[in-house]
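Trainee: model this:
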Amino acid sequence: MEICAISGLLPSPDCPQRAWEWFLEGTAPTEQDTFWQALEIDKRTEQLADENTPPEHRERRVYLVLPSEARLWAARQGLPVPPLGAHLMGQAELPLQLMSPDPYTVFQLSPSLPLETQRIRLEVVTPPDTARLTYWLDGVELATFTQAPFELWWPLEPGEHELSAVAELASGALLESQTIPFRVNSWVPPGERPVRGDAE
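Mentor: Below is the predicted model:
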């Protein structure tokens, strides 16, 4: 099934980053992505157009409209962040969303760097009333936080991995994120690499 890569939901017409993913029966997304939105911009001010913006100064642009907690992450990724005032459509409650790493990323260990320095940042966007956040890697609890920022630097380990997160809200309710698959390849000297296929 084709999904919108960042949200994991069905792609809207404005979603530019798409991926194909397999789902077990009954687990496929049924709602359409609302992160990517087409907004009317006033070209003179680079802000949202309003009733005072004449047609010749209006321009339709597609932005990644994330909760305020994720704007810094989006800017670091070079994603098109909208002007202040743009809001998520149809989302009264902020979902739990893993933001890093990107799904299906392949990381390569390097022989020229100390192993303990080869790490990736795990990042998540949470509802404002999150009391506890737990990262899970390959079905094993990785780390738990009781206050923001809910970020973790994880030392790379070779293999196929699946990352998810669970948030406990102040009300006691639990939210589970999407699962992010990624891979870490070991370093293989050029002379020992297979002719075909990926080195593990």
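Trainee: can we go C-alpha only for contacts and neighbour counts from here?
Mentor: OK.
Trainee: top strand in the protein by residue count?
Mentor: strand 159-169 (DSSP state E).
Trainee: just the buried residues of that one, please?
Mentor: Using 16 or more other C-alpha atoms under 10 Å as the test for burial, strand 159-169 gives 161, 163-169.
Trainee: switch these over to CSV; also include distance to Leu98.
Mentor: Shown next, in CSV, are the buried residues of strand 159-169 (distance: C-alpha to C-alpha, whole Å):
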residue, distance to Leu98
His161, 14
Leu163, 9
Ser164, 7
Ala165, 7
Val166, 10
Ala167, 11
Glu168, 15
Leu169, 16
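Trainee: pull the most distant pair out of the residues you listed.
Mentor: His161 and Leu169 (26.5 Å; C-alpha to C-alpha).
Trainee: buried stuff in the strand or helix carrying Leu122?
Mentor: Using DSSP states H and E, Leu122 falls within strand 119-125. Going by neighbour count (16+ other C-alpha under 10 Å), the buried part of strand 119-125 is 122-125.
Trainee: isn't Asn185 up against His161?
Mentor: No: between Asn185 and His161 there is no contact under C-alpha atoms under 8 Å: 11.0 Å.
Trainee: check which helices and strands the helix or strand containing Leu72 sits against.
Mentor: According to DSSP H and E, Leu72 maps onto helix 71-76. Helices and strands touching helix 71-76, as assessed by 3 or more C-alpha pairs under 8 Å, 6 or more residues apart in numbering; DSSP states H and E, are absent.
Trainee: one more to line up against the first:
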Amino acid sequence: MTAELAMPVPRISPFRRFLRWVSQWKTFSIGILITSLFVIAALFAPWIAPYPPDETDYNQRFAPPSLEHLMGTDEHGRDIFSRVLYGGQISLYVGIFSVVLSSLLGIPLGLTTGFFGGRYDNVVSRINDAFFAVPGILWAISIVAVLGPSANAALLALAVARLPVTIRLSRAAVISAKESEYVEA
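Mentor: Prediction:
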């Protein structure tokens, strides 16, 4: 009886543990795989793309998909596959840095608002509510109209549209933590 209890528990290798996790979360794993492929393709666009994204060839206008042009060409003879790969880089830049900018501004503001409370909390919350009163897409369109169409204008527009949500979430987290029993002790 004691010999059975003394047997070592078999160790599962990290790779097998990963495979088990992937098999349990199939949909999530497929989504991560597809997203990773898009990110890798965008990051390695200079080495993957067969042509520069802005190279024109008017002899190849509206060419159908072929081995030479995987997705065909547009009205200026530019390779669509190359343009999609390089466009992915811009999308990653705008998406990542708009979240970073919104977080850098919104989290400290929400944390100080939730921590200090009082009149400061009231003023910041009313300003934040005013931002919520106007739809985020309207803020974004206004910013792009003022700054002009560019990746940086889109980045700023998305960051400003996301800012009120970031402030409110971080403020709520601080208020929730302040009221916990372990903080009061």
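Trainee: please state their TM-score.
Mentor: In this superposition the chains share a TM-score of 0.25, using TM-score structural alignment, normalised by the length of the second structure; 86 aligned residues with a C-alpha RMSD of 5.7 Å.
Trainee: chain center to the helix or strand hosting Leu92 of the second structure: distance?
Mentor: Here Leu92 of the second structure is covered by helix 80-116, with elements defined by DSSP H and E. Put simply, helix 80-116 of the second structure sits 7 Å off its chain's centre (C-alpha atoms, centre = their mean, to the nearest Å).
Trainee: list the buried residues of that helix.
Mentor: Those buried within helix 80-116 of the second structure under the rule 16+ other C-alpha under 10 Å are 80-86, 88-89, 94, 97-99, 101-103, 105-107, 109-115.
Trainee: do stretch 128-148 of the second structure as well
Mentor: Those would be 128, 131, 136, 139-140, 143-144, for stretch 128-148 of the second structure by 16+ other C-alpha under 10 Å.
Trainee: now the element after the strand holding Leu122 of the first structure, going C-ward?
Mentor: Immediately after strand 119-125 of the first structure, counting by DSSP H and E, sits strand 130-137.
Trainee: and that next one, what does it pack against?
Mentor: strand 140-145, strand 159-169.
Trainee: I'd like those strands as TSV, with distance to Leu133 of the first structure appended.
Mentor: Shown next, in TSV, are those (distance: least, C-alpha to C-alpha, whole Å):
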stretch	distance to Leu133 of the first structure
strand 140-145	5
strand 159-169	4
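Trainee: and Gln97 of the first structure, which of the ones you listed is closest to it?
Mentor: Nearest of these (C-alpha to C-alpha): strand 159-169, 8.3 Å.
Trainee: circling back to that earlier point, show me what the longest strand of the first structure is packed against.
Mentor: So strand 159-169 of the first structure, by 3+ C-alpha pairs under 8 Å, 6+ apart, packs with strand 130-137, strand 174-176, strand 180-185.
Trainee: just checking, what packs against the second one?
Mentor: Same thing as strand 174-176 of the first structure. Against strand 174-176 of the first structure (3+ C-alpha pairs under 8 Å, 6+ apart) you get strand 159-169.
Trainee: how far off strand 180-185 does the strand it packs on point, in degrees?
Mentor: 140 degrees (axes from the mean of the first three to the mean of the last three C-alpha atoms, to 10 degrees).
Trainee: can you state the direction angle for strand 159-169 of the first structure and strand 119-125?
Mentor: 30 degrees.
Trainee: ok, back up a step: between the buried residues of stretch 128-148 of the second structure, which is nearest Lys178 of the second structure?
Mentor: Looking across these and measuring by C-alpha to C-alpha, the closest to Lys178 of the second structure is Asn128, at 21.0 Å.
Trainee: skip the chain neighbours and tell me the closest residue to Glu2 of the first structure.
Mentor: Nearest residue to Glu2 of the first structure, sequence neighbours excluded (C-alpha to C-alpha, 6 or more residues apart in numbering): Trp20, at 4.5 Å.
Trainee: how many neighbouring residues does the one you found have?
Mentor: 11 (other C-alpha atoms under 10 Å).
Trainee: out of the helices and strands packed on strand 130-137 of the first structure, nearest to Gln37 of the first structure?
Mentor: Closest among those, using C-alpha to C-alpha: strand 159-169, at 25.9 Å.
Trainee: related to what we said a few turns ago, and the helix holding Leu92 of the second structure, what does it pack against?
Mentor: helix 26-43, helix 45-48, helix 118-133, helix 151-178.
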